[in-house]
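Undergrad: build me a model:
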Amino acid sequence: MPVFVETVTDPSQQDRIDLAKIFADAPAWLLAPHADAAALIEAGLADHSLIAGRFNDRLLGAGLLQRGEPHWRLSHLCVRKITRRRGVGKRILEESLRLAGEAGKELHLAAPRDHLEAQALAARTHLPLDSL
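TA: Take a look at the predicted model:
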């Protein structure tokens, strides 16, 4: 399935609905330090770190790609529950790696260090894991 990854800067009303649905499926630990999904989305839009995967004009997954020094960090990666296991998260991760590489930066994953899913993803992708 061709998933196109983009930085979301000026979301349409449908994009906002899709983002709310994406993060509504997120476990509570994934939203921290934000109070809720709406706060996470607004923070990502405000600092231009919101990156999302689009298929057929709908956003299916999103995360925050913080372009910092000395490396970039991908955090809060979430895919809609009904779309999981179809490569959306993988495409967002691949595009984040590509963008970081083009900028001459290393990409790190950021998640709670004691969370097993985050540790497994970091191990599978061979990416460093930073604590949130």
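Undergrad: C-alpha from now on. contacts and neighbour counts both.
TA: OK.
Undergrad: list the contacts for C78?
TA: Contact partners of C78, counting by Cα atoms under 8 Å, 6 or more residues apart in numbering, are I22, F23, D25, A26, G61, A62, G63, G89.
Undergrad: burial count for the second one?
TA: Each residue near F23 was counted by other Cα atoms under 10 Å, and the total is 26.
Undergrad: tell me which element it is part of?
TA: In the assignment (DSSP states H and E), F23 maps to helix 13-24.
Undergrad: can you pull the buried residues of that helix?
TA: Judged by neighbour count using 16 or more other Cα atoms under 10 Å, the buried positions of helix 13-24 are D15, R16, D18, L19, A20, K21, I22, F23, A24.
Undergrad: this one as well, want them side by side:
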Amino acid sequence: MPVFVETLTEPSSQDLLDLAKIFADAPAWLLAPHADAEALIQAALADGSLIAGRFNDRLLGAALLRRDTRHWQLSHLCVRKVTRRRGVGRRILDEAQRMAAEAGQDLQLAAPAEQLETQALAARMHLTLVPLQ
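TA: Predicted coordinates for the structure are as follows:
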């Protein structure tokens, strides 16, 4: 499944519906510090940090990628429940790592430290896990 990862700056109305579906499947801890999925999406669009994986003109997964001068941080990675276990999240992570390396930056995974699956993901991807702010 060829998933194309892109930074979303001007999402279409379909993109906004897809993003709502993606983050509707997210556990509450993944949305923090935002009140809900809509607040997370709007904040990410406002600061230009929203990246998403697209297949056949539909968004299947998304994350926030904050680009700093010292390092880049990926957070809030979420894939639609019906699309999980098909490599969409891995494709988003791989592309974020490629983009960071191309910019000469390290990529960190930002998430709550108590989330065991996030710890495992960071270890598998050889990423530093940092607290989500």
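Undergrad: so which elements touch the helix holding F23 of the first structure?
TA: Under the contact definition 3 or more Cα pairs under 8 Å, 6 or more residues apart in numbering; DSSP states H and E, helix 13-24 of the first structure sits against helix 37-46, strand 58-67, strand 72-79.
Undergrad: in CSV: these, plus distance to L132 of the first structure.
TA: Formatted as CSV, those follow (distance: least, Cα to Cα, whole Å):
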stretch, distance to L132 of the first structure
helix 37-46, 14
strand 58-67, 12
strand 72-79, 8
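Undergrad: D114 of the first structure is nearest to which of the ones you listed?
TA: Closest to D114 of the first structure of these, according to Cα to Cα: strand 72-79, at 14.8 Å.
Undergrad: how far off centre is that closest one?
TA: 3 Å (Cα atoms, centre = their mean, to the nearest Å).
Undergrad: what's the average distance for it when superposed on the second structure?
TA: Its aligned residues in the second structure lie a mean 0.1 Å from strand 72-79 of the first structure after superposition (mean Cα distance after the TM-score superposition for the first structure).
Undergrad: what is the corresponding segment of the second structure for that strand?
TA: The alignment of strand 72-79 of the first structure onto the second structure (TM-score structural alignment) covers residues 72-79.
Undergrad: hmm, E95 of the second structure is touching T7, no?
TA: No - the criterion here is Cα atoms under 8 Å, and E95 of the second structure misses it with T7 at 10.8 Å.
Undergrad: please report how far the residue nearest to the spatial centre of the second structure lies from I41 of the second structure.
TA: In the second structure, the centroid-proximal residue (Cα atoms, centre = their mean) is A63; its distance is 1.3 Å. Separation of A63 of the second structure from I41 of the second structure (Cα to Cα, to the nearest Å): 10 Å.
Undergrad: need the overlap of contacts for those two.
TA: Jointly contacting A63 of the second structure and I41 under the rule Cα under 8 Å, 6+ apart are L50.
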